[in-house]
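Participant: Got a predicted model here, sequence first, then my questions.
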Amino acid sequence: MFQDLDATLKAMLSDGEAPEALRGADVSFVTPDKDFKPTRDTVNLFLHDVQENRMLRDQAPLLEHVVDDGFVSRRPPMRVDCTYLATVWSHKTEGVRTEDEHRLLGELFLWLSRFSVIDERFLQGSVAQPPQLHPLPTSVGQPKDSTGGMGQFWTALGVAPRLALSFNVTLGLQQPEEPERYPQVRDIQVQPSSSHPTLRGRLLQKLDGTAQPVPGAHVEVVEAGRDTVVGPLGDFSFAHLDFGTYTLLVRLAGRPDVRTRVEYVSGRDVHEVVLPQP
């Protein structure tokens, strides 16, 4: 995965609209230590930090409808911040080298800043297929610690400190695991119990002309002051609830609350709630 992200960034720098100096430079991803001595103008993108972005962590499962086979549920991809240290290296002599490196680094900064998310045309390998669930956001700036920490970094590499900028890409990594499978719901058997009645239901929404389950929403029986979370197949239930007329309140992030009245009686304890199209 990370090698395909490298290839994606290389495609960005070699794009026909990129500055000529960037297109003509070599692109390297090796560690820029004391043994790194390129013989041509080079842009070095050193991947030095990989961390999960917990601010973007999503706990809701991904449901996919498989025709005639029901549904599959899988965990959402992990959102991972990949931070590169970008440096430029000129092959020219000392007097001109610094000027060339500053010019090239400036063009690199401006080019990368054009992309708040990486354009799909640059995506390579496993970054492109299967498609990313979310766009790949980027940020460009100076290293997080540009004083003592960066000094120690260059000292550890055995080279003099260099002007550098950080480039961050947030990548989606799918867990390598088999999804959970759920059969297609073909019928519902109602078995009411007068001694321990249970109000049951399914929360659905219309998408592309078909009714799809809405997992993760909150359903509340207003009069009883009880609530529950809708299951993977859109199912919800309230046990030990007396027969009667109730108000079901549906809450779903990003959408208005929905209220519906249901007549809960013996022989009619399953109710479908269909949300309006978003």
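Facilitator: Perfect, thanks for sending it.
Participant: For the rest of this, base every contact and every neighbour count on C-alpha atoms.
Facilitator: Will do.
Participant: now the strands for the stretch 51-200 of the chain?
Facilitator: Counting by DSSP state E, counting those that start in this stretch, one finds strands in the stretch 51-200 of the chain at the ranges 62-66, 70-74, 78-89, 138-141, 165-173, 180-182, 198-207.
Participant: Mean neighbour count for the ones you listed - can I get that in TSV?
Facilitator: As requested, the strands of the stretch 51-200 of the chain are exported to TSV (neighbours: other C-alpha atoms under 10 Å):
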stretch	mean neighbour count
strand 62-66	15
strand 70-74	18
strand 78-89	22
strand 138-141	17
strand 165-173	21
strand 180-182	14
strand 198-207	18
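Participant: adding another structure so you can compare the two:
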Amino acid sequence: MIHDLDETIKQILYTRGRLNRDDVDIVFDQPTGEWAASLNKPTINLYLYDIRENLERRYTAPLEVERTDRSGKRIFPPRRVDINYLITVWAKEPEDEHQLLWRILETLMPMSHIEVDMGVGAVRDQPLDMPLLVALPSDAVRNMPDLWGVMENQLKPSINLMVTIALDPKKAIESPLVLSTNVRFGKKAPNEIGKIIDFDDHEIYHIGGRVMQGNDPVGAGVEVRLVNRPEAIKTDGQGRYVFAAIYPGDYEVDVTIDDRRPKRLKLTVPSDNYDLFL
């Protein structure tokens, strides 16, 4: 859900803020000094630094009661969770940073909430629109210089963005986790039990994403196949797929809906996002 919220905010900034994707990057990395040194074009960073329940929006009374002849079921409202982002802008010239900061304010401040229909992926399944608070003080960080010191970076002007989302604690978790594994191979030292020499590290990834048509997942039964690998994966009801034991690199993926001709897409491992867009 949080990843889909990231993508929703990114889409809002690009479309409503009329930003050119070729000119400005939008990322969600921790803005450390090492990260900042690697930038090569203007970048908007939305660093998710705090997640906490919104107790003011917690309601314990049931929304409704479903009754049958001999029993009843109480339906309680979802919990509300505040997602806090620290928005900063990184460019060579201060003037460019200030113009982008103002563009972000112009885009987000008129919005009192994110409408469900504006969302990407799981955001569209939210039961309620998501309130926004922009450029207000945060209780989570009381000393900004300390935060920047921990990240080993210089203090930057920033905008606090808080989005309140709904979480149903009774909803079943069906989607698998996406994990990466570091595998170390080595030669056993002769005559020494347990001692290994000549280590060789390999990153192996278990990846997963969704097959999307526009802003919506495709649903169950769509075939996803890595070119030159024998196995084919079928998406679940949320349009999700998972591949296990993938080495870093660039891959081609064939996606087949029903009996249509497969559509070939590109996939890079590792990546921040493994969603496939048809």
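Facilitator: Perfect, I can see it now. Since this is a predicted model, take the numbers as computed values, not measurements.
Participant: Output the strands of the stretch 51-200 of structure 1 in TSV, with distance to residue 48 of structure 1 appended to each entry.
Facilitator: Shown next, in TSV, are the strands of the stretch 51-200 of structure 1 (distance: least, C-alpha to C-alpha, whole Å):
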stretch	distance to residue 48 of structure 1
strand 62-66	31
strand 70-74	30
strand 78-89	6
strand 138-141	15
strand 165-173	10
strand 180-182	35
strand 198-207	43
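Participant: For residue 148 of structure 1, the count of nearby residues, please.
Facilitator: Residue 148 of structure 1 has 8 neighbours, counted by other C-alpha atoms under 10 Å.
Participant: Now for it: which residues touch it?
Facilitator: With contact set as C-alpha atoms under 8 Å, 6 or more residues apart in numbering, residue 148 of structure 1 has no partners.
Participant: just residue 124 of structure 2 next, same as before
Facilitator: 116-118.
Participant: Please repeat the previous calculation with a cut-off of 6 Å.
Facilitator: Counting by C-alpha atoms under 6 Å, 6 or more residues apart in numbering, residue 124 of structure 2 touches 116-117.
Participant: re the thing from before, quick one: closest of the strands of the stretch 51-200 of structure 1 to residue 4 of structure 1.
Facilitator: For residue 4 of structure 1, the closest of these is strand 165-173, at 11.0 Å, according to C-alpha to C-alpha.
Participant: Mean distance between the closest one and structure 2 after superposition?
Facilitator: Superposed on structure 2, strand 165-173 of structure 1 shows a mean distance of 0.6 Å to its aligned residues (mean C-alpha distance after the TM-score superposition for structure 1).
Participant: Can you give the distance of that strand from its chain's centre?
Facilitator: 12 Å (C-alpha atoms, centre = their mean, to the nearest Å).
Participant: Run through the neighbouring helices and strands of it.
Facilitator: Contacts defined by 3 or more C-alpha pairs under 6 Å, 6 or more residues apart in numbering; DSSP states H and E place strand 165-173 of structure 1 against strand 78-89, strand 138-141.
Participant: quick one, that strand and strand 78-89 angle?
Facilitator: Interaxial angle of strand 165-173 of structure 1 relative to strand 78-89 (axes from the mean of the first three to the mean of the last three C-alpha atoms, to 10 degrees): 150 degrees.
Participant: Over in structure 2, find the residue span strand 165-173 of structure 1 aligns onto.
Facilitator: Mapping strand 165-173 of structure 1 onto structure 2 (TM-score structural alignment) gives residues 159-167.
Participant: re earlier: I'd like the helices and strands packed on strand 165-173 of structure 1 laid out as CSV, including distance to residue 57 of structure 1.
Facilitator: Conversion of those to CSV gives the following (distance: least, C-alpha to C-alpha, whole Å):
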stretch, distance to residue 57 of structure 1
strand 78-89, 6
strand 138-141, 17
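Participant: For residue 237 of structure 1, find the nearest of these.
Facilitator: Across those, residue 237 of structure 1 has its closest neighbour in strand 78-89 (31.1 Å, C-alpha to C-alpha).
Participant: average distance between that closest one and structure 2?
Facilitator: With mean C-alpha distance after the TM-score superposition for structure 1, strand 78-89 of structure 1 averages 0.6 Å from its match.
Participant: residues near the residue nearest to residue 23 of structure 1 when sequence neighbours are not counted, how many?
Facilitator: Leaving aside its chain neighbours, residue 23 of structure 1 sits nearest to residue 14 (4.7 Å; criterion: C-alpha to C-alpha, 6 or more residues apart in numbering). Per other C-alpha under 10 Å, the neighbour tally for residue 14 of structure 1 reads 19.
Participant: Go ahead and confirm residue 14 of structure 1 touches residue 24.
Facilitator: No. Applying C-alpha atoms under 6 Å, one finds residue 14 of structure 1 not in contact with residue 24, separated by 7.9 Å.
Participant: for structure 2, what's the longest strand?
Facilitator: strand 196-213 (DSSP state E).
Participant: Find me the equivalent region of the following helix or strand past that one in structure 1.
Facilitator: Downstream of strand 196-213 of structure 2, the first helix or strand assigned by DSSP states H and E is strand 216-217. Aligned by TM-score structural alignment, strand 216-217 of structure 2 corresponds to no residues of structure 1.
Participant: what's the longest strand of structure 2 packed up against?
Facilitator: When contacts are defined as 3+ C-alpha pairs under 6 Å, 6+ apart, strand 196-213 of structure 2 packs onto strand 179-188, strand 240-246, strand 276-277.
Participant: What residues of it count as buried?
Facilitator: 204-212 (16 or more other C-alpha atoms under 10 Å).
Participant: Ok, stretch 33-48 of structure 1 next?
Facilitator: Within stretch 33-48 of structure 1, judged by 16+ other C-alpha under 10 Å, the buried ones are 41-47.
Participant: Work out for me the element residue 30 of structure 2 sits within.
Facilitator: Counting by DSSP H and E, residue 30 of structure 2 is found in no helix or strand.
Participant: Nearest spatial neighbour of it, chain-adjacent residues omitted?
Facilitator: Counting by C-alpha to C-alpha, 6+ apart, residue 30 of structure 2 lies nearest to residue 47, which is 5.7 Å off, once chain neighbours are set aside.
Participant: Next: residue 86 of structure 1.
Facilitator: residue 45 (4.6 Å).
Participant: and the one you found, what is it in contact with?
Facilitator: Applying C-alpha under 6 Å, 6+ apart, the residues near residue 45 of structure 1 are 29, 84-86.
Participant: Equivalent analysis for residue 114 of structure 2, please.
Facilitator: 129-130.
Participant: aligned partner of residue 122 of structure 2 in structure 1?
Facilitator: Residue 122 of structure 2 maps onto residue 126 in structure 1, by TM-score structural alignment.
Participant: Appreciated, that's everything.
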